[in-house]
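Asks: got a structure for you, letters missing:
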């Protein structure tokens, strides 16, 4: 049974009373004459094919718009029938492109900015009327979901910011992230997460959420909307409406059902979206989830007129762009075929259709729906008008291209990296320190750093280097999802060290992430040596409920270099942990040993 977490609203109310209120902006301010004139004139000169193209945003393969690698040419040909990213944009009159590392779009600031310029030139062509600049996007949530590689600023993610409890820090993270994205031509970061994570077994949201208290999530969501839009001039995207926080299914692979009553939805899920709309959020992303209390039909929210048009537009008053979550996810494809999904999403009230599994099929299905009268061209115009309005307000009609040299100077600027350190330092949470092991006393010690690792961030190596820099004899021994033999060898090695630091990542999830429970068994073997062990959860803080016997435990919520640097300094007493749990950690067998707001310091 899911653990429904208690909401500690008193703590948030006390904190909020000490903070200046965030500015509130109208969701849809009156359009200035220039905007109205450009949008209306552009729409009038667009063909139906151009209008329908504006509704779609998808990935393209390649680091360069016109000269991708041979492998990327082949991938584009297989997916889209043409070879280059520029040709994909031209062939389908795309309204948007979404960047990913796996599609080879994200390497360096210079490369990304150059790619963006090339794609914009393809979209604009010879400048004839009806040609429209692209809205380029990516999932830059920070923390465990980020796309821009170093030197880009890598801030802590949402749950870490929730632990820090600072709307100003959340705003700073969004503003600097947005400025770096804008510098390379990305104007639509798919953030912030407005989901309230009330289920510790949630496999898809977890640390991507600010926490389990709707008031805290609402505060930090509004702060990030302000940082992205007013601070950086990019479009914030609050997701995933109507709220993906109370499910133990992953919508990438299954269709989750949220069984909140209407009253529970109003109390738990709705507040962050209401605050985002009050803050002027320009875009909201849908969730592929079924919410019977809002729509008993069984359709996912992405395809539900009752939820998108009735609740989001009608009740909450949202007037911006509704973007679907990716249409290649299993949850939205289970009930209807790929040809029907984009049509049904538009009928439900969506504007921007993200990543259909077959772009040509999806495009042709929408055109056919207009031809048969299932969709009117007026309905298409409604969504295109919203998308054009957003592009105008982004300044894309005036300055679609970016300064590549300025992008190189902006991304990873020293002041940005200093801000990363400041923000991260306020997020680390000390959960247990039963033996008073921390902070570590000065000593000539040998240290084993082991457990979960990833080559992209190398947290094991970062922690070991931090100990070495402070005079310890540190050994980095990655043991990600270790075999029995590796567990035995690691425990034997730990017995010969004065201290072991072990990193764990979703050790609670023995269904998908770690089906053999190898992380839990590794920690048990290390504890059995009788030597001091510090356990650090580098993702979900819930792991401690599944690690009996652990007496020293910290939650960093992410494994970036900044997070690991903060950890090492805290272990040595160079800073005091200030984070407080933004969620309740229930015991595996019931009870609440670590309540919302818990956090130790020294």
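Replies: Now that the structure is in, tell me what you want to look at. Just so it is clear, the structure is predicted and the values come from calculations on it, not from any experiment. Residues are numbered from 1 along each chain as shown.
Asks: all contacts plus neighbour counts: C-alpha atoms, from now on.
Replies: Noted.
Asks: tell me what the helix or strand where residue 41 lies is packed against?
Replies: Using DSSP states H and E, residue 41 maps to helix 33-44. Counting contacts by 3 or more Cα pairs under 8 Å, 6 or more residues apart in numbering; DSSP states H and E, helix 33-44 is packed against helix 377-393.
Asks: rerun that using 6 Å as the cut-off
Replies: Contacting helix 33-44 under the criterion 3 or more Cα pairs under 6 Å, 6 or more residues apart in numbering; DSSP states H and E is no other helix or strand.
Asks: list the buried ones in the helix or strand following it?
Replies: Once the chain leaves helix 33-44, the next helix or strand it forms, by DSSP H and E, is helix 48-54. Counting neighbours by 16 or more other Cα atoms under 10 Å, one finds that the buried residues in helix 48-54 are 50-54.
Asks: list the helices and strands helix 48-54 packs on?
Replies: Contact partners of helix 48-54 among helices and strands, from 3+ Cα pairs under 6 Å, 6+ apart: none.
Asks: quick one: it to chain centroid distance?
Replies: 29 Å (Cα atoms, centre = their mean, to the nearest Å).
Asks: how far out from the middle of the chain is the helix or strand following it?
Replies: Helices and strands here follow DSSP H and E; after helix 48-54, the next one along the chain is strand 56-58. Centre-to-centre, strand 56-58 and its host chain are 18 Å apart (Cα atoms, centre = their mean).
Asks: With stretch 366-382 instead?
Replies: Computed by Cα atoms, centre = their mean, the separation of stretch 366-382 from the middle of its chain amounts to 33 Å.
Asks: also this one, for the comparison:
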């Protein structure tokens, strides 16, 4: 380290606890590299401890992060949501299926999951990202959960715990920093904490044998970070404070009872589950810090917030001891990755291709067929209609989903229709007519969690899907949660990929076409 803790001013100490965004995949979309100049200017005014990377492009992002690291006296911790591989936020690198898909690989689950994590860590570190906000340690016990769902490794706490421990161990071995989330458990909510404040109302004994089980496994495996949930747990904290702001949960339970000695990071402090409770962002950040959070993620106004928090310390409203304690944990994380970063050698095209082949194999192995009949197939010699629905439109979506190209290559004569949340009736009628005239029909439904977005099918999509599924020749596939398949007639052939990533969509097409 160029700068020691003793050399930091009070404002610099607090700034080291702050992580800010670099890039955005929400409107207005900005790549991480295009955001480099703004971040560099911010670092001059406020030497934050780390970055939250969004919408990076390989290999430009590697160069951008290298230049930013060269500007700072204390190395930056760079983090990203990489639950589905480095390609989730670094275009050009590998994208893996959602976590739930790996639980379907049977005997291969442990080995393939470990290899996927090794690839993710290797690619991330070579791009300059050290903290991978994974694994999701929530057991998805509520089938109506709109934000965890396929991001979890399953529904049974013990099974999830085993895979969470594998992820943590693999990341530790690879030199990356894992962050188990969302403590003490977001899996039994029916609300999205990005949009509102959920509550899990189980008795404490239920929380201990259900929600906490995977987190205990993560701690035993040596997880260096745990991310708090913007969720209330009245049995753990009767005051009603969300976990992010609850000393009873983050200090008494997590550190005192569970013995966690690593760093606690908040979930994004821009989320509705965190905002609106305090008069200023500084008061919100100070409350999280006081409760036991060490890394304050996603502040909107870092310069003003750091200054106001410094004034709180000087007035005696925020203990300096708590700042120093959090700072010590941040610095230990930086020391831990100092031998791994700056960057290891750039990953080559041949290795990236091999990584994508591995992801494709994992996606195909995860596909589950439901029902007792013969495996559903699509015959290239027969006329085919394919209809795909997606519950929302993202600014980063391609013009057509990957299934369109995959079907086009394997079934060149197939008719393909794609519908977002709002469906034009004329287009819907055209799809139904095409399906009626075809020998075989595939209805593919994307049902996945995403922040600030609807989960499942819209009313318009359900009406269209019901019209298509009324025909016995229709095959129904879920590109996400399997529970949505229960909405269709029991005698229809059904499949589930447990993910909608390109590899999973392409694997579905290959599976139905006999691996052609």
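Replies: Noted; the coordinates are in hand. Since we're looking at a predicted model, the values are computed, not measured.
Asks: In the stretch 101-250 of structure 1, what residue spans correspond to helices?
Replies: With DSSP state H, counting those that start in this stretch as the criterion, the stretch 101-250 of structure 1 has helices at 109-124, 158-164, 167-183, 214-226.
Asks: for the residue most central in space within structure 1, what are its contacts?
Replies: Nearest residue to the geometric centre of structure 1 (Cα atoms, centre = their mean): residue 141, 3.4 Å. The contact partners of residue 141 of structure 1, by Cα atoms under 6 Å, 6 or more residues apart in numbering, come to residue 191.
Asks: Then residue 557 of structure 1?
Replies: Contacts for residue 557 of structure 1 (Cα under 6 Å, 6+ apart) come out as 160, 538-539.
Asks: Am I right that it sits in a strand?
Replies: No: the assignment for residue 557 of structure 1, made by DSSP: H, G, I helix; E, B strand; the rest coil, is coil rather than a strand.
Asks: What does it correspond to in structure 2?
Replies: Using TM-score structural alignment, the equivalent of residue 557 of structure 1 in structure 2 is residue 498.
Asks: In contact with the closest residue to that match other than its chain neighbours: list those residues for me.
Replies: Spatial nearest neighbour of residue 498 of structure 2, excluding adjacent residues (Cα to Cα, 6 or more residues apart in numbering): residue 480 at 4.2 Å. Neighbouring residues of residue 480 of structure 2 by Cα under 6 Å, 6+ apart: 446-448, 498-499.
Asks: Can you list which of those residues carry over to structure 1?
Replies: Comparing these with structure 1 on both residues aligned by TM-score structural alignment, their matches' Cα atoms under 6 Å, the contacts found in both are 446, 498-499.
Asks: Can you say which helix or strand has residue 475 of structure 2 in it?
Replies: Here residue 475 of structure 2, judged by DSSP H and E, is contained in strand 474-480.
Asks: what's the mean deviation for that strand versus structure 1?
Replies: Superposing on structure 1 and averaging over aligned pairs (mean Cα distance after the TM-score superposition for structure 1), strand 474-480 of structure 2 comes out at 1.1 Å.
Asks: For that strand, grab the matching residue range in structure 1.
Replies: Residues 533-539 of structure 1 are matched to strand 474-480 of structure 2 when aligned by TM-score structural alignment.
Asks: what about that stretch, distance to the chain center?
Replies: On Cα atoms, centre = their mean, the centre of stretch 533-539 of structure 1 falls 22 Å from the chain's centre.
Asks: tell me which residues in that stretch are buried?
Replies: Within stretch 533-539 of structure 1, the residues scored as buried using 16+ other Cα under 10 Å are 533-539.
Asks: Distance check, the counterpart of residue 513 of structure 2 in structure 1 against residue 354 of structure 1.
Replies: Alignment note: residue 513 of structure 2 maps to residue 572 in structure 1; criterion TM-score structural alignment. Look at residue 572 of structure 1 and residue 354 of structure 1: by Cα to Cα, to the nearest Å, they are 46 Å apart.
Asks: Please identify which of these two sits among more neighbours.
Replies: More crowded of residue 572 of structure 1 and residue 354, by other Cα atoms under 10 Å: residue 354, with 23 against 17.
Asks: Who are the contact partners of the counterpart of that one in structure 2?
Replies: With TM-score structural alignment as the criterion, the equivalent of residue 354 of structure 1 in structure 2 is residue 297. Shown in contact with residue 297 of structure 2 (Cα under 6 Å, 6+ apart): 19, 266, 268.
Asks: how far out from the middle of the chain is the stretch of helix or strand residue 368 of structure 1 belongs to?
Replies: In the assignment (DSSP H and E), residue 368 of structure 1 maps to helix 359-372. Chain-centre distance of helix 359-372 of structure 1: 31 Å, with Cα atoms, centre = their mean.
Asks: For that helix, give me the average deviation versus structure 2.
Replies: Mean deviation for helix 359-372 of structure 1: 1.8 Å (mean Cα distance after the TM-score superposition for structure 1).
Asks: in that helix, what counts as buried?
Replies: Going by 16+ other Cα under 10 Å, helix 359-372 of structure 1 has these buried residues: 359, 362-363, 365-367, 370.
Asks: picking that back up, which one, of the helices of the stretch 101-250 of structure 1, ends up nearest to residue 9 of structure 1?
Replies: In terms of Cα to Cα, the element of the helices of the stretch 101-250 of structure 1 nearest to residue 9 of structure 1 is helix 214-226, at 6.9 Å.
Asks: Right, I'll call it a day here.
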